[in-house]
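S.K.: Based on what follows, work out the 3D shape:
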Amino acid sequence: MIDPVTDDGETKPRRLTRVRSAVRRVPWSRLTRRAGVSSAILGVAVIGVVVGVLLGARAQTDIGPFQAEMSVRPATSGETEVLIPPLGALHIDSHDGPLRLTVQLGALDQGRTQALISDPSGITRASQTVVDDLQEGILRLGFRTVSVSVLGAVIIGLLVFRSTRRAAWCGGVALAVTVGSLGLAAGTLRPDSIEQPRYEGLLVNAPAIVGDARRIAQDYGKYAEQLKTIVANVSRIYTTVNKLPIYDQIDGGIRVLHVSDLHLNPSAWPTIRTVVDQFDIDAVIDTGDITDWGSEPEATYVGSISLLGVPYVYIRGNHDSAVTAGAVGRQRGAVVLENQVVDVAGLRIAGIGDPRFTPDKETSPSGSGRSRQVIEQVYNAGAQLAATIRASGKPANLCLVHDPESAPALNGVCPTILSGHLHHREVRTLPKLPGITTPSRVLVQGSTGGAGLRGLEGEQPTPLQMSVLYFDDTKTLQAYDDIQLGGTGQAQVTLNRTVIDRPQPGKPITPSPPPTRTPTPTPTGTTAPPGD
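M.R.: Take a look at the predicted model:
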């Protein structure tokens, strides 16, 4: 092949060679060469900073009872992102600059959580130390970010330039860039921005569900201060309950503590432990909603179950997930029932979890919906448990459902049905239908956790409620004590005893009078027939 010839008779390849030689002979100035090298060093340093930050700018830290991971990422605008899996994220316009801070909350540390629950002043101290924990974590993250940025720039500089001197310059530039970015973020910090976060995921509902977080935190501080007095009054109430009717008759029988709807309230556990110890409880029965969202971090809340020292029989509520049930089942002494019949503490107990999982609804039962489809779904859960009891060939002494709408399907199958979900107490006697000799009695428990944090939203906080059930040697419910602990600023504890009047054939069952509340910790005892 013949190369094309230009007008002056020279071939194009020869002309290109001549031009390149001429360019090489042009005398470049020292300033121009230095500018080129400096630009190359700056580019390599920036690349090293980005690579180092992406690979290693993270640090583990403890924020209160949480195990958290903090990390820094390059970004076009500075902000802080708080990840709370699986609920979503909070985005806070906290600072300016090219760095984004991410805080991912992980599992709760069981030891610190237990200490927080056990110590009435732990909540107050934890709220005071969270800021210090966060600042310490950010300082460690800052030092680590600077280190990995410089190291990344030096390594890439050595690979590109194969010169120790120029690699050192890359490290110096990376140090200046990183420190400058961190300084810009610190200098433009906006602490007030935490009051106006942007929500993503399920947390979009958080403002409506939680309400005024600052006021709730203040109320909870008051609530925690009252806890010592409240728990002490539980002991005093036990001294008084010895004098109530039929105590001698039920002494030595089976005693069961019925709790429900704890909703992550740490104040519930010390009270439960006190009642278990003082009332000589043989087993605790939990009819569900021990958590709010059923998430993995919440699962560590159930660690106090193993400290009770008695069997803990549990069914899922509509706010509890399979993760929650699994965490409960791993606790020493816990029994998780899912359409099963078991023998615990001398009683034959049957239970089934709520067929729904609705963590995105309000904790209040009104948020769970009452459509015809939902009612049928809940009723069918009771029917399923009734079929399991019949198939077992032996009657059950107690049946556990979360929603009382499941109870009618168990009418006549089980004499006593325990439930929760409504966050207030009710006693119902189911109708006497054809083929049913003795209608079932439904005891609906209030919220042992005071409806969680939402119980502090109103002017009158939701009280903590639980009941002690007394069974005789025939496994028949003989009486029950309804215990109520007052809310914020109310250290009172009230007790209402109901004695089961064995109905004679043809004699209607009349309801109990409502519980008596007094401003003192001394309980009020009543002797009355069972309620509706």
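S.K.: alpha carbons only for contacts and neighbour counts from here, please
M.R.: OK.
S.K.: Distance check, the residue nearest to the spatial centre of the chain against residue 196.
M.R.: Geometric centre of the chain, nearest residue: residue 298, 3.2 Å, by C-alpha atoms, centre = their mean. Note on residue 298: its distance to residue 196, by C-alpha to C-alpha, to the nearest Å, is 25 Å.
S.K.: One more: residue 394?
M.R.: 58 Å.
S.K.: returning to that earlier point: the residue nearest to the centre of the chain and residue 291 touch, don't they?
M.R.: Yes - using C-alpha atoms under 8 Å, residue 298 is in contact with residue 291, at 6.6 Å.
S.K.: list the residues that contact both of those two?
M.R.: When contacts are counted by C-alpha atoms under 8 Å, 6 or more residues apart in numbering, residue 298 and residue 291 are jointly contacted by 264, 324.
S.K.: run this one through as well so I can compare:
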Amino acid sequence: MPRAVVRAVRHRVLRHYRSRRTCPTNTLVHEPHPYARALGLFAVVLTGAWLGLLIVGSVRTPVGPMDTSMTLRPSLTGGTKINVSPLGALELDSHTAPVRLDVDVDQLDPVRAQALVKHPERLAGLQDEITQDVADGTRELALRSCVAVVSGAAALGLAVYRRPRRALASGGLALVLLAASGASAYATWNPKSVLEPRFSGLLSSAPSVVGNARSIVSEFDVYQKELALLVTNVTKLYEATSTLPTYQPDPATMRVLHVSDIHLNPAAWQIIRSLVEQYRIDVIIDSGDTMDHGTAAENGFLDPIADLGAPYVWVRGNHDSKVTQRYLERLRNVHVLDGGRAVTVGGLRVAGTGDPQFTPDRSVVTQGDDAERAAGLRLSAALHAQRRAGTPVDIAVAHNPVAARETDGRVPLVLAGHVHHRKTEVLPRGTRLKIEGSTGGGGLRAVQNDEPEKVRASVLYLDRDTRHLQAWDEITLGGLGLTTAEVSRHIPDENRPGAPSPAPSPTPSR
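M.R.: Here you go, the predicted structure:
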């Protein structure tokens, strides 16, 4: 057979074989169903867009004196979440869309805060400045989010399909989905959501701190000024404590820092830490009301106590619950006193009792001063027992001055708080009662006062051998929006030149 005929037959056979391989009715490789292809593309687009937002979709932007991070996150319900570490978070039902706006308040910028401190006239325009900052940050976030979702979806599409056209289709679909989400958020925007926020963490006490949300809106000018002062207050307090005059006691002097009624003010820990360092404090004594509501959600607020630089002796106040007490008992470097329990800390013998009433619990009727006196009598009996056992107590501690007064004659010095103002008096049987003000400046609730409440603490100097009070310094810092700092020295009359130093005489058990 001629070679030309053979080549022609072979060519026809090969063409027939190739046509059968590519024929849809005789395909050897099954193509996926169009719905399956669409679902796969949709999954690739969503995954790539989410990864893009996660990696590059965050914007850092200043809002007033604060540094914040804004991010869009996929969500089934939408809304806005504002994280204020370490205080907690608040959530707003601001919109309904498959994306949520997360705002993280990172830190207070000291430079911008100091500018407000030095130029108070800028507070008048703080609202407009914050509004402009938020608007600028939102625009930048929208642009970056578009780039993030398109880049993420296109990159993942290219990795999965290995075809540029599919990658471009993935990026385009991601952009369309983001635009649709933005349109949905805009259409469902609810500006009244600020009236009904949901709080978590320490901010769960915010409704009772700042009052009814509608009153905030109706009196926004007042709250605007208070908020502007609040965000600079921490910086001012740090500055004030760092410039206090230091006392150089001789080696025979013990130094005790008395604090009270912190009421959830985070600035108190830095103030205490600064005083411990400057005054070389041996022991810190807290006469209670460290919390506001005594809930488990507030417990994380107590964690800095373990690292304040000195042993921490604590008694329960009427705003501190048994939940609070059990949490503190597990913290390192903390000594919890209750029921007249006595401990020796740094060579000092201290006994105390917790407040018998937990007033945030509205299901229990408070018994008033009668319950406080009963608790004070139990503490007095414990002090008497300690003396008879040969281990006399140097300092007694109770939260309420009513309870503290019942220890008269049993101990040289008794410490209390509760009333948010200072008072020192010698009781009829010789015991000195020292009532401390609020080391937290009234706590977060201070924004409700007409006048800012001052921050107060005292440093007590005791003879290391006799444990008698030699002198004390009353430290007073300006409260909300103020920058004053004052230290006043006080010396007991019996320690003045030429005066005897009598100790209170024991009295029969009551």
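S.K.: picking that back up, how about the residue nearest to the centre of structure 1, what does it touch?
M.R.: Per C-alpha under 8 Å, 6+ apart, neighbours of residue 298 of structure 1: 107-108, 264, 291, 324.
S.K.: The longest helix seen in structure 2: which residues count as buried?
M.R.: For structure 2, the helix with the greatest residue count under DSSP state H is helix 126-161. Buried residues in helix 126-161 of structure 2, counted by 16 or more other C-alpha atoms under 10 Å: 126-127, 129-130, 134, 137-138, 140-142, 144-158.
S.K.: and if you look at stretch 157-172 of structure 1?
M.R.: Per 16+ other C-alpha under 10 Å, stretch 157-172 of structure 1 contains these buried residues: 157-158, 166-172.
S.K.: List the ones among the residues you listed that fall in helices.
M.R.: 157-158, 166-172.
S.K.: among those, which two are most distant?
M.R.: Maximum pairwise distance among those (C-alpha to C-alpha): 13.5 Å, between 158 and 172.
S.K.: Tell me, how many residues neighbour the nearest residue to residue 84 of structure 2 once chain neighbours are set aside?
M.R.: Distances taken as C-alpha to C-alpha, 6 or more residues apart in numbering put residue 105 closest to residue 84 of structure 2, at 5.2 Å, once the chain neighbours are dropped. Residues lying near residue 105 of structure 2 (other C-alpha atoms under 10 Å) number 21.
S.K.: which stretches of the stretch 201-350 of structure 2 form helices?
M.R.: Counting by DSSP state H, counting those that start in this stretch, the stretch 201-350 of structure 2 has helices at residues 206-210, 213-218, 220-242, 267-279, 322-329.
S.K.: cool, the stretch 51-200 of structure 2 as well?
M.R.: For the stretch 51-200 of structure 2, the helices defined by DSSP H, counting those that start in this stretch occupy 110-118, 126-161, 164-187.
S.K.: For residue 213 of structure 2, find the nearest of those.
M.R.: Closest among the helices of the stretch 51-200 of structure 2, using C-alpha to C-alpha: helix 126-161, at 17.6 Å.
S.K.: Check the secondary structure at the aligned partner of residue 396 of structure 1 in structure 2 for me.
M.R.: Counting by TM-score structural alignment, residue 396 of structure 1 corresponds to residue 393 in structure 2. Three-state assignment for residue 393 of structure 2 (DSSP: H, G, I helix; E, B strand; the rest coil): coil.
S.K.: give the contact list for residue 393 of structure 2.
M.R.: Residue 393 of structure 2 touches 342, 349-351, 383, 386-387, 411, counting by C-alpha under 8 Å, 6+ apart.
S.K.: again with residue 414 of structure 2
M.R.: Residue 414 of structure 2 touches 395-398, 404, 407, 431-434, counting by C-alpha under 8 Å, 6+ apart.
S.K.: any idea how far residue 139 of structure 1 is from residue 430 of structure 1?
M.R.: Taking C-alpha to C-alpha, one finds residue 430 of structure 1 at 63 Å from residue 139 of structure 1.
S.K.: The aligned residue in structure 2 for residue 410 of structure 1 and residue 261 of structure 2, how far apart?
M.R.: In structure 2, the residue matched to residue 410 of structure 1 (TM-score structural alignment) is residue 407. Distance, residue 407 of structure 2 to residue 261 of structure 2, using C-alpha to C-alpha: 21 Å.
S.K.: Could you grab the helix/strand/coil label for whichever residue in structure 1 pairs up with residue 367 of structure 2?
M.R.: In structure 1, residue 367 of structure 2 lines up with residue 373, judged by TM-score structural alignment. Per three-state DSSP, the secondary structure class of residue 373 of structure 1 is helix.
S.K.: what's the answer for the one 10 residues further on, then?
M.R.: Secondary structure state of residue 383 of structure 1, per three-state DSSP, is helix.
S.K.: shouldn't it be in contact with residue 409?
M.R.: Yes - Residue 383 of structure 1 is within contact range of residue 409, at 4.9 Å (criterion: C-alpha under 8 Å).
S.K.: Now do the shared contacts for the two.
M.R.: By C-alpha under 8 Å, 6+ apart, no residue touches both residue 383 of structure 1 and residue 409.
S.K.: For the stretch 351-500 of structure 1, which segments count as helices?
M.R.: Under DSSP H, counting those that start in this stretch, the stretch 351-500 of structure 1 gives helices at 372-392.
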